[in-house]
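Chemist: This is a predicted model, with the sequence first.
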Amino acid sequence: MINPQFGVSTWLWTSPFTTETAFELFPRIKNMGYDLVEIPVEYPEQIDARQVKKALDDYELKAVVCGAFGPSRDFTHTDTKVQQNCHQYILECFKLCQHWETKFLAGPMYAAVGNARMLSPEERKVEWDRAVHNLRVVCEHAAAEGLSIALEPLNRFESDMVNTVEDVEKLIQDINHPAAKIMVDVFHMNIEEPDLAKAIEQAGNKLIHVQIADNYRGTPGTGSVRWDVLSKALAANKYEGAISIESFTPDIKELAEAVCIWRHLVPDQDAFASDGLAFMKKTFNY
């Protein structure tokens, strides 16, 4: 039997993550019974890695590090300064991975989130090639530090480049580096994948992280996602990584606007996390 570890993103409550966030949220996350916390890094300069590591140790939590990729961090941009800024940001995230003993950086780091345009095949190839080139360099840096990257497909409203596991498989094939791996987010999969089980099967042993929320980004188990199909697929894939809730609150205006959440999905975010964990423990026991 495989017993996956269960996590939750601090984005469920707040943004951006800072050193103070760790001491505010980690005790609550631990008391709920979580194994790990997913830390989205928006501004590395606001995070004291050593203090956060102390909080992780104090509350016996492991960490997953997720990148945040906006317009100033875009490997497909025509301006090489923007591309270089993305490289520098990822290197800062790698430092946090090392401090927190995390083996990979996760996220849609191929391009800026929100790039959703009708490009010509020629324009699309230029951007694809830029992403491939830059990500190969990132993989070389990652491998030198014993790390991997977990590339995340996004739904069509958030990315015009990588929407499905098939897309990310092609990207990894073109990058052609063993440090390039896959993460999936069930919210995006539920929009883009015709068959959840086939997508998990296609990801195979490259799959190293799974994020979940229900079809409307709500508490897992309260919507229309076929959780039975997903659980069986992960079991068949012998998936041993973490399963982590990612959702948001409209109380954080900038982030809510970016992900188009205009209403509270639940009355209480702590209840979202607690109920979601209970559902995960019941569902992903394979």
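Modeler: Done, it's in.
Chemist: only C-alpha atoms for contact and neighbour calcs from this point on.
Modeler: Fine.
Chemist: Show me the strands in the stretch 1-150 of the chain, by range?
Modeler: Here the stretch 1-150 of the chain has its strands, by DSSP state E, counting those that start in this stretch, at 6-9, 36-41, 62-67, 104-107, 148-151.
Chemist: Of those, which is nearest Leu207?
Modeler: Closest to Leu207 of the strands of the stretch 1-150 of the chain is strand 148-151 (C-alpha to C-alpha; 7.9 Å).
Chemist: picking that back up, mind putting the strands of the stretch 1-150 of the chain in a markdown table, mean neighbour count and distance to Thr80 included?
Modeler: Converted to a markdown table, these look like this (neighbours: other C-alpha atoms under 10 Å; distance: least, C-alpha to C-alpha, whole Å):
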| stretch | mean neighbour count | distance to Thr80 |
| --- | --- | --- |
| strand 6-9 | 26 | 31 |
| strand 36-41 | 22 | 22 |
| strand 62-67 | 21 | 20 |
| strand 104-107 | 24 | 21 |
| strand 148-151 | 26 | 21 |
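Chemist: Can you say which of those is nearest to Ala22?
Modeler: Of all the strands of the stretch 1-150 of the chain, strand 36-41 comes closest under C-alpha to C-alpha, at 9.2 Å.
Chemist: and Phe104, what is it in contact with?
Modeler: Contact analysis of Phe104 by C-alpha atoms under 8 Å, 6 or more residues apart in numbering lists Val64, Val65, Phe94, Cys97, Leu147, Ser148, Ile149, Ala150.
Chemist: putting a second one here so we can go through both:
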Amino acid sequence: EQTNPKPNNVASPSRQEDVYAYYCRMVDIAKEVNAQHILVTTGWAYYDESKEDAWNRSVKMMRKVCDYAKANDILVAIEALQPNESVLANSVEQLKAYLDAVNHPQLKVCIDFGAMARVNNTIQDYFDAFGKDVIHTHFVDGKPTGHLAWSDGTRDLKQDLLDLEANGYDGYLSLESVNSRYYEKPWTAEEKTLSAFDMLEKQ
């Protein structure tokens, strides 16, 4: 519950104690179920304020979250957002600047294929910038965005897998198929993706 307009905005100018408590609960749950990391975003700026103000609040809160995560041996994976979701970090370059500002060893990176494609970044761009700090992937198809099931978009499944493998990626491939076309029958997204993997394996 952290993506615009959900309430738990890391960059929020208000409710900071509640927001911090929410992320601490995320860490607690991750520890309880033996997960290795949680997923976060930078949060977002309000329309009537400067980006810098929201950026500074986000960086400050993220340091606190990372401190709590470190104390519990949980990593924090952050993804870039698309420009309509937030103006704080949309590209590899902006995400790198954000990680540099937070400056915390617990903060790692999630590649979101939708956000990546929206700004014309590539898988290689992410690994060139972050290397082994890429620990999670929202592995979805798109046209070029859309968080689609594989075969519903225009991405090259085989090449994407090869690019991840070439960079030594051994994390999960998270199927974030969040698109209204799947709302009525959400299982069809997984069926299409599994079918695409099966077809690739038979080639």
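Modeler: Structure received. Because the structure is a prediction, the values reported are computed rather than measured.
Chemist: before we move on, the earlier item: adding distance to Leu207 of structure 1, write the strands of the stretch 1-150 of structure 1 out as JSON lines.
Modeler: Putting the strands of the stretch 1-150 of structure 1 into JSON lines (distance: least, C-alpha to C-alpha, whole Å) gives the following:
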{"stretch": "strand 6-9", "distance to Leu207 of structure 1": "16"}
{"stretch": "strand 36-41", "distance to Leu207 of structure 1": "17"}
{"stretch": "strand 62-67", "distance to Leu207 of structure 1": "14"}
{"stretch": "strand 104-107", "distance to Leu207 of structure 1": "11"}
{"stretch": "strand 148-151", "distance to Leu207 of structure 1": "8"}
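Chemist: now for the ones you listed, which one comes closest to Pro194 of structure 1?
Modeler: Closest among those, using C-alpha to C-alpha: strand 148-151, at 19.9 Å.
Chemist: what range in structure 2 matches the closest one?
Modeler: The alignment of strand 148-151 of structure 1 onto structure 2 (TM-score structural alignment) covers residues 75-78.
Chemist: The matching stretch vs structure 1, average distance?
Modeler: Stretch 75-78 of structure 2, aligned to structure 1 and superposed, deviates on average by 0.6 Å (mean C-alpha distance after the TM-score superposition for structure 1).
Chemist: before we move on, the earlier item: out of the contacts of Phe104 of structure 1, the closest to Asn190 of structure 1 would be?
Modeler: Checking these against Asn190 of structure 1 by C-alpha to C-alpha gives Ala150 as the nearest, at 19.1 Å.
Chemist: Might you report the residue contacts of that closest one?
Modeler: Phe104, Leu105, Ala106, Gly107, Ala180, Lys181, Ile182, Met183, Leu207, Ile208, His209.
Chemist: Map the fourth one across to structure 2 for me.
Modeler: In this case it means Gly107 of structure 1. Under TM-score structural alignment, Gly107 of structure 1 pairs with Val40 in structure 2.
Chemist: Spatially nearest residue to its match (excluding sequence neighbours)?
Modeler: Ile78 (4.8 Å; C-alpha to C-alpha, 6 or more residues apart in numbering).
Chemist: Help me confirm that the one you found comes into contact with Gly43.
Modeler: No. Using C-alpha atoms under 8 Å, Ile78 of structure 2 makes no contact with Gly43, being 10.5 Å away.
Chemist: how about the helices of the stretch 51-200 of structure 1, start to end?
Modeler: Counting by DSSP state H, counting those that start in this stretch, the stretch 51-200 of structure 1 has helices at residues 80-99, 121-144, 165-175, 186-192, 196-203.
Chemist: okay, the ones you listed, which one's buried deepest?
Modeler: helix 186-192 (a mean of 21; mean count of other C-alpha atoms under 10 Å).
Chemist: post-alignment, it versus structure 2, mean distance?
Modeler: With mean C-alpha distance after the TM-score superposition for structure 1, helix 186-192 of structure 1 departs from structure 2 by a mean of 1.3 Å once superposed.
Chemist: Now do the contacts for the nearest residue to Ala35 of structure 2 once chain neighbours are set aside.
Modeler: Closest residue to Ala35 of structure 2 apart from its sequence neighbours, by C-alpha to C-alpha, 6+ apart: Ile74 at 7.7 Å. Under the criterion of C-alpha under 8 Å, 6+ apart, the neighbours of Ile74 of structure 2 are Val27, Ala30, Lys31, Ala35, Gln36, His37, Ile38, Gln106.
Chemist: possible to save those residues as TSV with distance to Met116 of structure 2?
Modeler: Compiled in TSV, these are given as follows (distance: C-alpha to C-alpha, whole Å):
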residue	distance to Met116 of structure 2
Val27	26
Ala30	26
Lys31	29
Ala35	25
Gln36	23
His37	21
Ile38	20
Gln106	22
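Chemist: Among the residues you listed, find me the one that's closest to Phe130 of structure 2.
Modeler: Phe130 of structure 2 lies nearest to Gln106 out of those, by C-alpha to C-alpha, at 13.4 Å.
Chemist: how about the closest one, what's its partner in structure 1?
Modeler: So Gln106 of structure 2 corresponds to Ala179, using TM-score structural alignment.
Chemist: from memory that match sits against Ser148, does it?
Modeler: Yes. Counting by C-alpha under 8 Å, Ala179 of structure 1 sits close enough to Ser148 to count as a contact (4.5 Å).
Chemist: list the residues that contact both of these two?
Modeler: Counting by C-alpha under 8 Å, 6+ apart, the contacts common to Ala179 of structure 1 and Ser148 are Cys139, Ala142.
Chemist: Pick out the residue nearest the middle of structure 1.
Modeler: By C-alpha atoms, centre = their mean, structure 1 has its centre lying nearest to Gly107, at 4.5 Å.
Chemist: how close does that one get to Lys81 of structure 1?
Modeler: 21 Å (C-alpha to C-alpha, to the nearest Å).
Chemist: same question, Phe6 of structure 1
Modeler: Look at Phe6 of structure 1 and Lys81 of structure 1: by C-alpha to C-alpha, they are 38 Å apart.
Chemist: Could you do Ile149 of structure 1 as well?
Modeler: Between Ile149 of structure 1 and Lys81 of structure 1 the distance, using C-alpha to C-alpha, works out to 22 Å.
Chemist: Thanks a lot, see you next time.
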